[in-house]
Every structure is written in structure tokens, then in C-alpha cells.
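1. mind looking at a prediction? Sequence and model below.
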Amino acid sequence: LTSMKAASSDLLASRSASPRDRELVEIIDEDLDRFQSLVTDAVQMLRIDAGDFAVHLERYPLASLVASIMHKFAGRLDGHFVLQRVPDAMTVDADRELLGLALRQLLDNALKYSPATSTIEIEARSNGAVEIAVRNSGSTIPEAEQGRLFERFYRGAQARHIPGTGMGLAIVDQIARAHGGTLSLLSSPELGTTFTLLLPRGKPSS
């Protein structure tokens, strides 16, 4: 991947490329970025699943993290509209890489399980702790399955025809717990499905 990325960057920097060639190389370059992100997330998920990780707290604007995630998902929205309700002034005390991975997993799930062109909401609010909710209007998750969704490798009936490993929500749950927080689920026909990360305020590491 590193060699391919270097080659695509060299081609983009070349002045001899035709407009059509440059357009194709730009597509390849963007796809390489997305693939690299997927590989990085997969490796990180394996480490978390094995318990081989540490939490490095820092305080930063949550909106900046959400913006970077949305940039990475720009080519994957497939007609979905993502409504962001994250105050610019809100900060979070969390490991940036781990929280980024958790939010990418929740957004990826929302895209997979909601109808094309539907709206997905990312909402954050602070009341002592920080709550980050990712909401979609997909099919309701049966109550009998809700209690098992955070188990490793568990996949509900609706998920079995959609590509996935069954590890995503379990990883997000582990990340929440590692921060002293929680991951919760609310699913109903009237409100859709919402996954909420609750993260306590903590003293950032120096």
C-alpha cells in the first residue's frame, strides 16, 4: 500500500499526465486512502479484541474528530445525508484514535442498515459526561436480539445477508468501557435505531 500510494502521488505531481489520466489517478489515490484506513482499523480492532491496547486521554474539540471522519466517508455515503449536531465548542476527554475507530464503526453500521438516501444523525451533548449518539432510520432491531448485539461475532437475523464480522459493536463497547463509559442501544419503529456512547469527563494525560 505504501508503494502504491507513493506511485500515485508521483503521478499526481507529474505535469505530463493528461487530464483524463490525472482524474483516474485521483480516484485511485482516494481509494488507496480509504483502503489504508480500513486496514488500519482492522489491525486496531484485532489489537483491542486481544486486549493489547492502552487508552491515552487528551482533550480536544469533538467536532474536529467528527469532521475528519466525515471526510474519510465522503465517497461511501451512497446517497445518505449525514446530519451533524456537534457543537463547535464541545470538547471530549478521550483517546483520539480509539474514539475515532468507535465512531467510524457506528457510522459504518448506520450506513449498512439504513435505506439509501435516508438521513443519519450524529448528535453530541454534554451534561457532565459527553453523550455521542449515532441514529439511523433502518429496520428496528428485535428486542430479543438487542441484549446480544455487543457480543463478539454475534450477528442478528437482519445482518446475516450484509457483509461484516460481528466484531464491530463488541469493539465499540470495549472502547467505551476502557474510557469508563458505556455503549447503549435504543431501537423502535417510531424513532429508528440509536447507538449512544457515554464518556465521562476525565483528566487528560500530559
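-> All right, it came through fine.

2. okay, CA-based contacts and neighbour counts for the rest of this
-> Noted.

3. following the lengthiest helix in the chain, which helix or strand shows up next?
-> If each helix of the chain is counted by residues according to DSSP state H, the longest one is helix 19-49. The C-terminal neighbour of helix 19-49 among helices and strands, as given by DSSP states H and E, is strand 58-61.

4. tell me the helices and strands packed up against that next one.
-> Helices and strands touching strand 58-61, by 3 or more Cα pairs under 8 Å, 6 or more residues apart in numbering; DSSP states H and E, are strand 91-94.

5. what's the following helix or strand after the strand it packs on?
-> helix 96-113.

6. which positions within the very next helix or strand once past that next one qualify as buried?
-> Sequence-wise, the next helix or strand downstream of helix 96-113 (DSSP H and E) is strand 119-127. Of the residues in strand 119-127, 119-124, 126 count as buried by neighbour count, 16 or more other Cα atoms under 10 Å.

7. ok, and here's another one to check against it:
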Amino acid sequence: MSEEFKFWMGMIKKYWYAIILYSLALVGFIVGAIVVLSLYISAPDIAGGGVWTFDDFSLGAALLWIIFLVLWELLLVVLPVAAYLGIVTAIFWYAILSEEDKVAMKEREKREKHPKKTEKGGGAAGFIFFLAFLCVVAIDGNFWVRSGDLSYSYYVYAYLVGVMWTCIVLGVPALIGGLIYLSKKWKQISDAPVTPETPDSNI
């Protein structure tokens, strides 16, 4: 067994009650999320009290349904669990954990810190395309139209139109800026004095 594994196993044996407290938070989070979801689905003023089919949803209704679900989950589940974890962690760190264990954990944390490059370009582009898709549907006047009244090909073409307009609106200025930048660089290279080559002297 590695030294790291032995260290954390020793910490678990020494502070086993902390694992129980954190496990209660996990169980509470799962149970709370399921209960809130069940109550939200059965609410009479949201999606017909759970009796709507997918054809009854419009794009706007689906977005509102998701947004309100996320807000209720945050308010009734995520925030209380986060507050509970914060209190438990503060008590454990400042009142229970010994100084030697604090130092050991900090040293391991420093050793494990490695800068990681995260690629966020793809996610940002997808989000921008999705916003453009919503704008296209809204401009067409179909934002609140039942999805059953529209063909699936409409949504495909609307998304492609959104991608096209996004590329035009963002790509053209980027292309112009890139050309200006390259022209300035080319001018700097052209205006730079050329150093004459000195012939090699043969001795």
C-alpha cells in the first residue's frame, strides 16, 4: 500500500465520525433532490401537474420548466446541504482536527496541486449557438408554439440558421481584425532593415 493510502486510511479511522456526518449530507442531498423533483412534477400549475406529453411543451415552456426546477433545487436542497457541509467542515477543522494532522493535510495538498489547462472554448461556442437558436425560434414566432405542432426538421434548420448567423456576426469581425493584425505585422517585417550577409572568410 502506498504512503498516501495509509495516511488517508489512518485519518478515516481516527475521525470516523466525520465520514458519517458527510455521508448524511450525501444521503440528504439525494433524498431531498428526489422529493423536490416529485413535488415539482406534481405541481398543478407546472406542465399540467405532470400530465403533459412532450408534444404539449413549447420551447419556452420547456426552458421555464428547467429553470424553475433548478431554482427550487438550489433553494431547498443545494443551499441547505452546502450550509450544513460548511458548518461541519468548520467545526471539524477548527475544533477537532489536531495541528499535526492539519500540517500533514496542507503538505499533501501542496504536493497534489498541479496547474491544469481546461478547454472551455467548445462549451462557450455551444452555448452561444444555443442562444442563437433560441433567438431564431423567437424571431420566427414559434417560441411558445407546442412542439407537437412543429416538425423536428424545423428545429434542426433553426439551429443551423443560428450557427450560420453566429459565424457571420462573430466571424466577420474576427476575420477583419485578423487581417488588420497580419497586415501590420507584414508591414513591420517589410520596413525592418535587412542586415547584409558577410561572406565567410577563408583562412
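-> Perfect, thanks for sending it. Please read all numbers here as calculations on a predicted model, not as lab measurements.

8. need the TM-score between these chains.
-> TM-score of the superposed chains, computed with TM-score structural alignment, normalised by the length of the second structure, equals 0.25; 75 aligned residues with a Cα RMSD of 4.7 Å.

9. buried ones in the longest helix of the first structure?
-> Here helix 19-49 of the first structure shows 22, 25-26, 29, 32, 34, 41, 44-45, 48 as buried, counting by 16+ other Cα under 10 Å.

10. enumerate every residue touching Arg85 of the first structure.
-> 121-124 (Cα atoms under 8 Å, 6 or more residues apart in numbering).

11. from Lys112 of the first structure, how far off is it?
-> 21 Å (Cα to Cα, to the nearest Å).

12. and if you look at Ala178 of the first structure?
-> 26 Å.

13. and what of Val82 of the first structure?
-> 13 Å.

14. pull up the overlap in contacts between these two.
-> By Cα under 8 Å, 6+ apart, no residue touches both Val82 of the first structure and Lys112.

15. re the thing from before, of the buried residues of helix 19-49 of the first structure, closest to Lys72 of the first structure?
-> Ranked by distance to Lys72 of the first structure (Cα to Cα), the buried residues of helix 19-49 of the first structure are led by Arg34 at 6.8 Å.

16. surely that closest one is in contact with Met70?
-> No: contact criterion Cα atoms under 8 Å: Arg34 of the first structure and Met70 do not qualify, at 12.0 Å.

17. before we move on, which element is Gly32 of the second structure in?
-> Under the assignment here (DSSP H and E), Gly32 of the second structure is part of helix 16-41.

18. check contacts around Ser68 of the first structure.
-> Contacts of Ser68 of the first structure by Cα under 8 Å, 6+ apart: none found.

19. any idea how far it lies from Leu12 of the first structure?
-> Distance from Ser68 of the first structure to Leu12 of the first structure, by Cα to Cα: 23 Å.

20. closest to Gly100 of the first structure among the buried residues of helix 19-49 of the first structure?
-> Distances from Gly100 of the first structure to the buried residues of helix 19-49 of the first structure, taken by Cα to Cα, are shortest for Asp41, at 9.6 Å.

21. spatially nearest residue to that closest one, not counting backbone neighbours?
-> Leu101 (6.6 Å; Cα to Cα, 6 or more residues apart in numbering).

22. burial measure for Ala144 of the first structure, as a count.
-> 9 (other Cα atoms under 10 Å).

23. sec struct for it, please.
-> helix (DSSP: H, G, I helix; E, B strand; the rest coil).

24. where's it relative to Leu169 of the first structure, distance?
-> Distance from Ala144 of the first structure to Leu169 of the first structure, by Cα to Cα: 17 Å.

25. so Arg96 of the first structure sits against Glu58, correct?
-> Yes: under the criterion of Cα under 8 Å, Arg96 of the first structure makes contact with Glu58 at 7.4 Å.

26. still on that earlier bit, ok, the residue nearest to Asp41 of the first structure touching Thr40?
-> No: Leu101 of the first structure is beyond contact range of Thr40, at 9.5 Å (criterion: Cα under 8 Å).
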